[in-house]
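In: Fold the following, please.
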Amino acid sequence: MDVLFTAFLEIMQPATFALMALGVFGGLVVGAIPGFSATMAIVIILPLTFTLSAMQGLAVMIGVAIGGMSGGLVSAMLIGIPGTPGSVATTFDGLPLARKGEQGKALGLGIWSSCIGGVLSGLALIVLAPYLGRIGLEIGPWGYFAMVVFALTITASLSEGMLLKGLIAAAAGLLAASVGEEQMNGVTRLTFGNSAIDAGFDFLPIMIGVFAFSQLLSDMPDTATARHTLAGDLPKATQRIQHLWAIRELIVRWVTVVRSTAIGLIVGVIPATGASISNIVAYDQAKRNSKEADQFGKGAYDGIIAPEAANNATQGGALLMLMALGIPGDAVAAVLLAALVIHNVIPGPSFITDEPSLAYGIFVAFILAHLLMVVFQMLSLKLFLRVVRLPIYIMAASVLFYCALGAYTVNNSMYDVWVMIAFGGVGFLMTRFGYPIAPFVLGVVLGGIAEVNLIRALSISSDYMQFLTRPWSLLFIGLTLMSVLLAIVARHRISARALTLVQLPILLVICAALAQMPGIVRPALAVGILGLALLKIYFAFADKSRRAIE
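Out: Below you'll find the model as predicted:
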């Protein structure tokens, strides 16, 4: 506690606090612009921190990262284009709720979900940093590949009853991710002799294209519509952000907040993932566990809370991995690692012991940056809300300009702009013919991760049984089977007793995986899951017998 208090006093030094506040505000502005991301912002700011102390430099970059992640919800809700990859799922319900005239509610939920998810993950950083970092090393390439397969089964829930079209969209995303040079061995695929596409397609231009073009073209089917505004005839009273209402709603829906924060934290701990995955996973789980699942996609409150709590919590998980093992969990953490190295600080298992003041200073800055984010959002969101009152054609021209600029800045190449335009056409056609975009984006995000880890696994051992004998891989395979089963059950009527019996073999697989993991907690969790499953079977059969007797 003494070290934590000392770190807090150091962060509250006027110069350090002011720099962090500027970072948060700058991140909010950048994150609200489609095509720009928190990663771009901190890469730009990194050279400016060379003359600062390690604490000041890291504080300002953490501020930019948190502001950038939270700023993405603005464009996601108001114009349907996620400002950052971590806000993809926010568009699913944020935009419909905003277009119902409830922008204040939508933005209030988004802001406070981001803040609470971030603060909770920051507290987890302080408590769990010495213990949880080692989990990432246990998973191995077999587990990573199985994890991607599990994540792809989420397409069944994101396809809104169109399972086949969702799977086709996901397969198309995987195909797009496999174009160009393979990352491990440099083998060129699907370029047809065209050297211009040897580098493949970067994720950011694809995301900008499929979301920006499809949304903007849908908003402007003709000249008359293009002259309208997204706000329509909404009274100006709807522009007031309903902060108190949002806080009360989050208290009522605390289960969704905690579950989504946990998902974000766990995904962040796993290297090479990030908020682009956690926000979709959290959205999927919120939908599966909601009593109002039919409202998802139409402005469901849980559909906003889940992705926004998860994406900010993911940053905490990524920092946890960086602090405990020196392994960056995502691109933002990779830049923070570069900043630490520049200041002659090498994170790793002994980092917290060797540099306690700096380590806990990062934890404190992470939590305070989320509180500052709320303050700046409260001061500036009324201005952001006025954007929806601009004519669509003016907003479309401005957004497309910044989208093109954002795509260009990925590699300072016009090639990425053409990629954005091409996939914009793909996104528009997918929307016109009823193919969901979310599974396509998921396939693009996970394609590279799946390929790299499959090659690594097979390079170590050509025995495919490793996917069943290694506990983490077996766990994700069990979760995959459970995900597919629940997707099928959701489309067919089945009795509770039959569902329990069908689930039992899969639960046995999951419990077997947990039981093989080191320590006491995970084997104990396996015993608990198995015990609950057996109790559920007992009560199901007991209830049937009782009704038969009656």
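
In: For the rest of this, base every contact and every neighbour count on C-alpha atoms.
Out: Noted.

In: Distance check, Ala129 against Leu371.
Out: Between Ala129 and Leu371 the distance is 21 Å, computed by Cα to Cα, to the nearest Å.

In: for Ser75, that is, sorry about that
Out: Ser75 is 21 Å from Leu371, where distance means Cα to Cα.

In: and what of Pro205?
Out: Where Leu371 is concerned, Pro205 sits at a distance of 31 Å (Cα to Cα).

In: and those two? which has more neighbours close in?
Out: Set Pro205 next to Leu371 and count neighbours by other Cα atoms under 10 Å: Pro205 wins out with 27 against 18.

In: The more buried one: what's it in contact with?
Out: Gly35, Ala407, Asp416, Val417, Val419, Met420 (Cα atoms under 8 Å, 6 or more residues apart in numbering).

In: I figured the third one was touching Val410, is that so?
Out: Yes - judged on Cα atoms under 8 Å, Asp416 makes contact with Val410 at a distance of 7.5 Å.

In: buried subset of the contacts of Pro205?
Out: Among these, those classed as buried by 16 or more other Cα atoms under 10 Å are Gly35, Ala407, Asp416, Val417, Val419, Met420.

In: Let's have these in TSV, adding distance to Leu319.
Out: Output for those, formatted as TSV (distance: Cα to Cα, whole Å):
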residue	distance to Leu319
Gly35	24
Ala407	27
Asp416	30
Val417	32
Val419	32
Met420	31
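
In: one more, for comparison:
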Amino acid sequence: MFASALSDLWYGFGVAFEPQNFMWCFVGVLVGNMVGVLPGMGPLATISVLLPLTFGIPPVGAILMLSGVFYGAQYGGAICSILLNLPCHPPHAVTCLDGFPLTKQGRGGAALGITVLSSFVGASWGILEMIFLAPVLVKVALEFGPTEICSLMLLGLLAGSTLAKGSPLKGIAMTLLGLFLGIVGTDVETGTERFTFGIPNLLDGIELVGLALGLFGIAEFMKSVNQYSEVNTRYSNVGLRDLRPSRDELRRSIPAMLRGTIIGSLCSLIPGTGPTIASFISYAAEKKVSKTPEKFGTGMIEGVACPEASTHSSVQGDFIPTMSLGIPGDAVMALILGALMIQGIVPGPQLIKEHPDIFWGLIASFWIGNVMLVLLNVPLIGLWVKLLMIPYKYLYPSALFFVAIGVYSTNNDMFQVGETVVVGLVGYLLLLLDFHPASILLGFVLGPRLEENFRRSLLVSRGDAMIFVERPISAFFLLLCAVLLAAQIYVRLRKPKAFAALDLPESSGAAVARPAE
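Out: Next up is the predicted model:
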């Protein structure tokens, strides 16, 4: 198995080092690093904006670029958290707690150096996890029939909607809305129109590009545009020599980053958790095992190393269920899944066999991209900080312009542009009501596949729904669904005690920037 994995990985490096693929990987990590610095942009909105671009890019290059945006944004977000006390994106909110105090003590450069090292260690572990774990999952999943796949997708939808941030009931409601939007159009089996309301443009259904750009482009921009203050950059001058941590800082950081890496990799295997939850859990765990927990929040280097390693380990690990099972763990993975489907590629157990260039090329590009990010972050820290000086009244209208161009370019259809605007307005309203629309995308992407396998299961059983509990694997997945729901009910009933026991730091919630103190 080890020799086979090395052989496949070598093949993947050959794919990733092809000039065109290498270029798209570099573009992805560069753009990701840049938007990671900008509050309100982030990987989700950026991938949504770039999604129309993938129509004209070969599948391998498209996936390498979008994936690079995802993990590249995590590096940029850490810079603002440490130097500016600016949690541009939720996973890095916890990094502010000790990162910015270190900066005020004159150790911001060392904190950034540890962040780069922790990020690379966490990402490398996540890549190794994908190399050896994904093929095993694929072998198991190849034994699944439509019944097992249907139950597994139901589990993924339920986990993604209940474990994500916010109220589980609201998450389930958003998932159901996504499932509803996914069935709009013409039934491929019966030819029946479903919820088209006599509008011919809806016969082919709602486009993924329009939905994604509306929810995570227009809606997020509308919410973010009035939430940011001017940034104080008095602590942001960091030279190359400042990035070297002391021996003591390095000694204390290594165990912390290893613990964070393990926690992040475990969280990545649970749909709906993702890097945000992983970073907070790892910080709380590190504080618990520390001999001086009272010093956390005052500039402990472990408080930077552990959550950053956890974040990057989780980000890389998120690709495991997405690529091997076709089950996205969060909205970003759902977008990448959608990008594959746009290219006519069905993610899942057959992906490794039918498209090894995509799977192994992606894995190899992770290492290449992370090395690029290490090299990019060191000399470009000053440039990323200066990006925050761009007035948002210029930045966001420019982004909206590219949203409109991207939507129109997919089908040259103004109706789709209007559809995107309507979705954006609805998404903005949902955000104001504290609904998180990320679950809509999960339901929208997985809904048609869930319906297809549900129908196939009933055809096999001649209409007997008991097939879902008579098959052991399917019954096991349904049991996990029941356990997940019961656990959520239990946690909500005992919420104060549960959160007190975890001793989690307070989150800043959404990516809301605030000026440095």
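
In: still on that earlier bit, between which two of the buried ones among the contacts of Pro205 of the first structure is the distance greatest?
Out: Using Cα to Cα, the pair of these lying farthest apart is Gly35 and Val419, separated by 13.0 Å.

In: how about the strands in the first structure?
Out: For the first structure, the strands defined by DSSP state E cover 180-181, 188-189.

In: can you pull out the helices in the stretch 301-450 of the second structure?
Out: Assigned by DSSP state H, counting those that start in this stretch, the helices in the stretch 301-450 of the second structure fall at 302-317, 319-325, 331-342, 351-354, 356-387, 392-411, 414-432, 438-460.

In: could those helices be laid out in TSV, adding distance to Ala284 of the second structure?
Out: Compiled in TSV, the helices of the stretch 301-450 of the second structure are given as follows (distance: least, Cα to Cα, whole Å):
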stretch	distance to Ala284 of the second structure
helix 302-317	9
helix 319-325	25
helix 331-342	25
helix 351-354	37
helix 356-387	26
helix 392-411	34
helix 414-432	28
helix 438-460	25
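
In: Out of these, which is closest to Asn237 of the second structure?
Out: Distance to Asn237 of the second structure, taken as Cα to Cα, is lowest for helix 356-387 among the helices of the stretch 301-450 of the second structure, at 7.1 Å.

In: tell me the centre residue of the second structure?
Out: Computing the C-alpha centroid of the second structure and ranking residues by Cα atoms, centre = their mean puts Val332 first, at 4.1 Å.

In: could you check the distance from the closest residue to that residue other than its chain neighbours over to Tyr428 of the second structure?
Out: The shortest distance from Val332 of the second structure to any non-neighbouring residue, by Cα to Cα, 6 or more residues apart in numbering, is to Leu44 (5.6 Å). In this view, Leu44 of the second structure and Tyr428 of the second structure are 15 Å apart by Cα to Cα.

In: can you check Val469 of the second structure too?
Out: Using Cα to Cα, Val469 of the second structure is found at 40 Å from Tyr428 of the second structure.

In: who has more neighbours, these two?
Out: Tyr428 (24 against 17).

In: Quick check, that one in contact with Met222.
Out: Yes - look at Tyr428 of the second structure against Met222 with Cα under 8 Å: they come within range, at 6.8 Å.

In: Quick check: which of the strands of the first structure is buried the most?
Out: strand 180-181 (a mean of 20; mean count of other Cα atoms under 10 Å).

In: quick check, distance from that strand to the centre of its chain.
Out: Centroid separation for strand 180-181 of the first structure versus its chain: 26 Å, with Cα atoms, centre = their mean, to the nearest Å.

In: How about stretch 368-376 of the first structure?
Out: Mean C-alpha position of stretch 368-376 of the first structure versus that of the full chain (Cα atoms, centre = their mean) differs by 20 Å.

In: do stretch 452-459 of the second structure as well
Out: Counting by Cα atoms, centre = their mean, stretch 452-459 of the second structure is centred 30 Å from the centre of its parent chain.

In: Next, the mean deviation of that stretch compared to the first structure.
Out: If you overlay the two and look at stretch 452-459 of the second structure, the average distance to its match in the first structure is 2.3 Å (mean Cα distance after the TM-score superposition for the first structure).

In: Now that stretch: buried residues?
Out: In stretch 452-459 of the second structure, counting by 16+ other Cα under 10 Å, buried: Asn453, Phe454, Arg455, Arg456, Ser457, Leu458.

In: counterpart of Val521 of the first structure in the second structure?
Out: Aligned counterpart of Val521 of the first structure in the second structure: none (TM-score structural alignment).

In: What is the burial count for Val521 of the first structure?
Out: Val521 of the first structure has 12 neighbouring residues, counting by other Cα under 10 Å.

In: Start and end of stretch 152-164 of the first structure, how far apart?
Out: Taking Cα to Cα, stretch 152-164 of the first structure runs 13 Å from one end to the other.

In: Next, report how far it is displaced from the centre of its chain.
Out: 18 Å.

In: repeat for stretch 398-416 of the first structure
Out: Offset of stretch 398-416 of the first structure from its chain centre (Cα atoms, centre = their mean): 22 Å.

In: cool, and stretch 405-421 of the first structure?
Out: That offset, for stretch 405-421 of the first structure, works out to 23 Å (Cα atoms, centre = their mean).

In: ok, and what's touching it?
Out: Contacts for stretch 405-421 of the first structure (Cα under 8 Å, 6+ apart): 34-36, 40, 201-202, 204-210, 213, 404.

In: what comes up buried for it?
Out: Those would be Leu405, Gly406, Ala407, Tyr408, Thr409, Val410, Asp416, Val417, Trp418, Val419, Met420, Ile421, for stretch 405-421 of the first structure by 16+ other Cα under 10 Å.

In: What is the equivalent residue in the second structure for the first one?
Out: In the second structure, the residue paired with Leu405 of the first structure according to TM-score structural alignment is Ile405.

In: which one is the equivalent of Ala171 of the first structure over in the second structure nearest to, not counting chain neighbours?
Out: Superposed on the second structure with TM-score structural alignment, Ala171 of the first structure falls opposite Leu176. Spatially, and ignoring its direct neighbours in sequence, Leu176 of the second structure is nearest to Gly443 (6.6 Å; Cα to Cα, 6+ apart).

In: Give me the distance between the one you found and Pro356 of the second structure.
Out: Distance from Gly443 of the second structure to Pro356 of the second structure, by Cα to Cα: 27 Å.
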